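Colleague: build me a model from this:
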Amino acid sequence: MSPQLGRRPSTTRAVISEVAIDLFTRRGFDETSVDDVAEAAGIARRTLFRYYPSKNAIPWGDFDVHLEAMRTHLDALGDDLPVAVALQTALVEFNRVDADHLDSHRRRMRLLLEVPALQAHSMLMYTGWRDVIADFVARRTGASRDDHLPQTAGWLMLGVALAAYEQWLTDPAADLAALLTDGSRILDRGLRAL
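Modeller: All right, here's what the predicted structure looks like:
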């Protein structure tokens, strides 16, 4: 009987992403091909593209699932909670990482924030993240997601997240949740008026 081609039962987006991050970290992003990732994951190149549309998308893993979880978290918060506090809780919750995944997450974020080839794709991914924030602010303020205020809130919260990650990558002893909380408190005064 000949072996079957295609997806192995254990193949998931997360497994492919972890395998790729390991390769990208050891060999370099530009030096690692899609074929290298597919081979290391034990799948065909064609199968890999069923999970990810491009090599640049692979380090992002299940980002859309996380975005939906953040949207659900924000939607579940009561309207009596101030906007700034709601955004702070969502920011910390979205970026919560179990202790046993911290090293893996640090490698992922180092790639996403420091590899020039990933910068343009990252901006596209940040659009979806900012939209979740803008949708929430729009709902709470009666504005449209595309209005200036919700868009500004999305960009501000993205700035807080990126600044926290830069500090976290620089200092391995830093607490990511504390950095995110401290950064969002800086915005509290401006967002409190919402």
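
Colleague: for the rest of this, base every contact and every neighbour count on C-alpha atoms.
Modeller: Noted.

Colleague: report the central residue of the chain.
Modeller: Centroid-nearest residue in the chain, with Cα atoms, centre = their mean: Phe63, separated by 5.4 Å.

Colleague: can you map out the helices along this structure?
Modeller: Ranges of helices within the chain are 13-27, 34-41, 45-51, 63-76, 83-94, 102-114, 116-141, 148-170, 176-192, based on DSSP state H.

Colleague: can you report how many residues neighbour Arg96?
Modeller: Neighbourhood size, Arg96 [other Cα atoms under 10 Å]: 12.

Colleague: for it, which non-adjacent residue is closest in space?
Modeller: Once flanking residues are discounted, Arg96 sits nearest to Ala177: 7.0 Å by Cα to Cα, 6 or more residues apart in numbering.

Colleague: okay, now the one you found: neighbour count?
Modeller: Ala177 has 19 nearby residues by other Cα under 10 Å.

Colleague: which residues touch it?
Modeller: 92, 95-96 (Cα atoms under 8 Å, 6 or more residues apart in numbering).

Colleague: how does it look with 10 Å?
Modeller: 89, 91-93, 95-97, 164-165, 168, 183 (Cα atoms under 10 Å, 6 or more residues apart in numbering).

Colleague: cool, and Ala20?
Modeller: By Cα under 10 Å, 6+ apart, the residues touching Ala20 are 14, 26, 29, 32-34, 36-38, 40-41, 55, 58-59, 61, 108.

Colleague: ok, 6 Å please
Modeller: Residues in contact with Ala20 (Cα atoms under 6 Å, 6 or more residues apart in numbering) are Val37.

Colleague: let's compare: structure for the following, please.
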Amino acid sequence: MDTPASLRDRKKLRTREQLIESASELFAERGFDAVTVSEIAERAWVSERTFFRYFASKEDVLWPDSEEQLAQFAAVIESRPADEHPLAAVHGAMTMLAQAIGMDAGPALARAELVAETPSLVARDMVEHSKWEAAVAGAIRSRTGAEESSVAPEMVAVVAGGALKVSFERWVQAGAKSDLSELIDGAFAAIQEAIRD
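Modeller: Next up, the predicted model:
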């Protein structure tokens, strides 16, 4: 039997999902810049004030679970085998991420296409990438015990971030029909070749 608290939580989750779904539909129909917060709220059958209870801005609807996903990704990196090289640990975590994206490619592909066609979203996308690199660097620093003065965790994050960026862009260009995990594996293999050369 539902308690009042659990019922309230379910209703809040449903409202949040309705806002994300409504925004996605409108963005697909008319483009990001042509859609207002008021229109998203109206399609979701809520008030504009309710929208802002869930999201601080229209851009946030495109990255609704960013903080949670970053925390989960960092936790996976930290939980990888202790004797695994930091770059290999990130590679392993990224493969798991790619498999999760592959199961539900729609939102990631739709967002990438919106960013590509909307100059106003490019800056936010870069911020998200920077947050990703910071989370990776923090996880590497935590698992290796690297000194604050060491640049190694940041370098691992930048290299891994480059591999993910190139792989993801190729995956998007292929309309999400290629295997993102395989693209990531290829990018990391190219890094290893470059290091050996």
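
Colleague: how alike are these chains, TM-score-wise?
Modeller: Put the two chains on top of each other and the TM-score (TM-score structural alignment, normalised by the length of structure 1) is 0.82; 185 aligned residues with a Cα RMSD of 2.6 Å.

Colleague: so which of the helices of structure 1 comes closest to Arg7 of structure 1?
Modeller: With Cα to Cα as the criterion, Arg7 of structure 1 lies closest to helix 45-51 of the helices of structure 1, at 6.4 Å.

Colleague: can you tell me what part of structure 2 that closest one aligns to?
Modeller: Mapped onto structure 2 using TM-score structural alignment, helix 45-51 of structure 1 spans residues 48-54.

Colleague: tell me the buried residues in the matching stretch?
Modeller: Neighbour counts over stretch 48-54 of structure 2 (16 or more other Cα atoms under 10 Å) mark 48, 51, 54 as buried.

Colleague: distance to Ala74 of structure 2 for these - can I get that in CSV?
Modeller: Converted to CSV, those look like this (distance: Cα to Cα, whole Å):
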residue, distance to Ala74 of structure 2
Glu48, 34
Phe51, 29
Tyr54, 24
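
Colleague: count of residues packed around the alignment partner in structure 1 of Val76 of structure 2?
Modeller: Correspondence of Val76 of structure 2 to structure 1, assessed by TM-score structural alignment: His73. Other residues near His73 of structure 1 number 16, with proximity taken as other Cα under 10 Å.

Colleague: export the helices of structure 1 to a markdown table and append columns for distance to Arg7 of structure 1.
Modeller: Output for those, formatted as a markdown table (distance: least, Cα to Cα, whole Å):
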| stretch | distance to Arg7 of structure 1 |
| --- | --- |
| helix 13-27 | 11 |
| helix 34-41 | 10 |
| helix 45-51 | 6 |
| helix 63-76 | 21 |
| helix 83-94 | 29 |
| helix 102-114 | 24 |
| helix 116-141 | 26 |
| helix 148-170 | 34 |
| helix 176-192 | 35 |
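
Colleague: could you find the counterpart of Leu111 of structure 1 in structure 2?
Modeller: Using TM-score structural alignment, Leu111 of structure 1 pairs with Leu114 in structure 2.

Colleague: and its match, how many neighbours?
Modeller: Leu114 of structure 2 has 19 neighbouring residues, counting by other Cα under 10 Å.

Colleague: next up, the contacts around it.
Modeller: By Cα under 6 Å, 6+ apart, Leu114 of structure 2 has no neighbours at all.

Colleague: run the last query once more with 7 Å
Modeller: Phe32 (Cα atoms under 7 Å, 6 or more residues apart in numbering).

Colleague: ok, Thr95 of structure 2 next?
Modeller: Counting by Cα under 7 Å, 6+ apart, Thr95 of structure 2 has contacts Ser181.

Colleague: trace it over to structure 1, please.
Modeller: Checking TM-score structural alignment: Thr95 of structure 2 goes with Val92.

Colleague: for that match, give its distance to Leu179 of structure 1.
Modeller: Distance, Val92 of structure 1 to Leu179 of structure 1, by Cα to Cα, to the nearest Å: 9 Å.

Colleague: likewise for Pro82 of structure 1?
Modeller: From Pro82 of structure 1 to Leu179 of structure 1 the distance is 20 Å (Cα to Cα).

Colleague: show me which of the two is the more surrounded one.
Modeller: Higher neighbour count among Pro82 of structure 1 and Leu179: Leu179, with 20 against 16, using other Cα under 10 Å.

Colleague: in structure 2, what sits opposite the more buried one in the alignment?
Modeller: Using TM-score structural alignment, Leu179 of structure 1 lines up with Leu183 in structure 2.

Colleague: might one say that that match is in contact with Ser167?
Modeller: Yes. Under the criterion of Cα atoms under 7 Å, Leu183 of structure 2 makes contact with Ser167 at 5.2 Å.

Colleague: just to revisit the earlier point, count the neighbours of the residue nearest to the match of Val76 of structure 2 when sequence neighbours are not counted for me.
Modeller: Nearest residue to His73 of structure 1, sequence neighbours excluded (Cα to Cα, 6+ apart): Ala90, at 6.6 Å. For Ala90 of structure 1, the count of nearby residues is 20 (other Cα under 10 Å).
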